[in-house]
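Engineer: What follows is a predicted structure for the sequence shown.
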Amino acid sequence: MKPHIGIHENNLAESAHILSKLLADEYLLYTKTRNAHWNIEGADFYNKHLFFEAQYNELDELIDSLAERIRSLGHYAPASLNQFLALTQLTEQKRSGNDSTAYIKELLMDHESIIVSLRENIDHFAMALKDIGTSDYATGLLETHEKMAWMLRAHLS
């Protein structure tokens, strides 16, 4: 059954499509963060292993919430690796090694890419699509990614 929540059906579809691309980015970032957790090497292994675990746990919750937001708009969330890879703006791997600096730099670039994308869409959701709820939701995601990026950036002094 389609939702009747005061937003035109075409606008709901566009919001859901933008969120689906974001979900793909989040899932790829989650996978890359898991990879860092599993494969980190170096003298700082243990504390970075725990740090990456905290980050992927936060992303895991965010992914579930984002998929549920798409469903609340009356659309299905992408849920396959093929769909995620077709929708994402991120790449699977850029780093040059398994040391913490290489992982952190790559993950930071991805968070910042998501931040820019969110920032570009927040007003679009509210103004063009008349979807204040998704605009507010995206603002919360923006704040989460800004904090996660800050945490990554703090390791690069």
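Structural biologist: Received the coordinates, thanks.
Engineer: Going by C-alpha atoms from here, please, whenever you check contacts or count neighbours.
Structural biologist: Will do.
Engineer: Would you enumerate the residues in contact with the residue nearest the centre of the chain?
Structural biologist: The centroid of the chain falls nearest to E26 when counting by Cα atoms, centre = their mean (2.8 Å). Taking Cα atoms under 8 Å, 6 or more residues apart in numbering, we find E26 in contact with L59, I63.
Engineer: and here's the other structure:
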Amino acid sequence: MKIDIGISEKNRQAVAEQLNKLLADEHVLYNKTRNYHWSVEGPSFMEFHKLYEGQYDQLAEMIDEVAERIRTIGHFAEGRLKELLKLASLEEPEVPVDQPSQIDNLTSDHETIIHRLRSLITDFDEKYKDIGSSDFCTGLLKQHEKMAWMLRSYRKR
């Protein structure tokens, strides 16, 4: 069925491609956070175990929302891990077991996504005339900013 939501097919395709790249990075961050949840050690084990669990649960919801946004604008969300890793800009280094390295790594990834979202918010609105996806990314931005703040709160800078 033809989609008529006030955004050209060309623009919806471009937005979907960018959202799939975002989806890939969200997956990498989710997996990294979950892995740190499993690998955390030290005197604050339970605190970090719970912190990471709360964040990966939130990231799982965000992943679902990104995929559903892609479907909403008439395209398919990438779900194959092999393809997601090709699209992702975030990397998975060796798993550090020390908490400061985990926090620094996760904070950096959130900040990378935050910068990307700021750019997408403007592009989706101005370049692709998709204010819905722009607004959607604003919501994601707020969530990533809060998660990064929570992580930064454990580190003195």
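Structural biologist: Great, that's in hand. All values reported here derive from a predicted model rather than from experimental measurement.
Engineer: follow-up on the earlier one: tell me which element the residue nearest to the centre of the first structure is part of?
Structural biologist: In the assignment (DSSP states H and E), E26 of the first structure maps to helix 9-39.
Engineer: any idea what T107 of the second structure aligns with in the first structure?
Structural biologist: Taking TM-score structural alignment, T107 of the second structure has L108 as its aligned residue in the first structure.
Engineer: ok, for its match, nearest residue in space, not its chain neighbours?
Structural biologist: Leaving out its chain neighbours, the residue that sits closest to L108 of the first structure by Cα to Cα, 6 or more residues apart in numbering is A149, at 5.6 Å.
Engineer: That neighbour: neighbouring residues, count only.
Structural biologist: Neighbour count of A149 of the first structure, defined by other Cα atoms under 10 Å: 20.
Engineer: Then Y137 of the first structure?
Structural biologist: Using other Cα under 10 Å, Y137 of the first structure is surrounded by 15 other residues.
Engineer: element containing it?
Structural biologist: Assigned by DSSP H and E, Y137 of the first structure falls in helix 132-153.
Engineer: do the same with L66 of the first structure
Structural biologist: helix 45-72.
Engineer: Does that helix pack against any helices or strands, and if so which?
Structural biologist: Judged by 3 or more Cα pairs under 8 Å, 6 or more residues apart in numbering; DSSP states H and E, helix 45-72 of the first structure is in contact with helix 9-39, helix 132-153.
Engineer: among the ones you listed, which is the most enclosed?
Structural biologist: helix 9-39 (a mean of 20; mean count of other Cα atoms under 10 Å).
Engineer: Have a look at how far, on average, it is from the second structure.
Structural biologist: Mean deviation of helix 9-39 of the first structure relative to the second structure after superposition (mean Cα distance after the TM-score superposition for the first structure): 0.3 Å.
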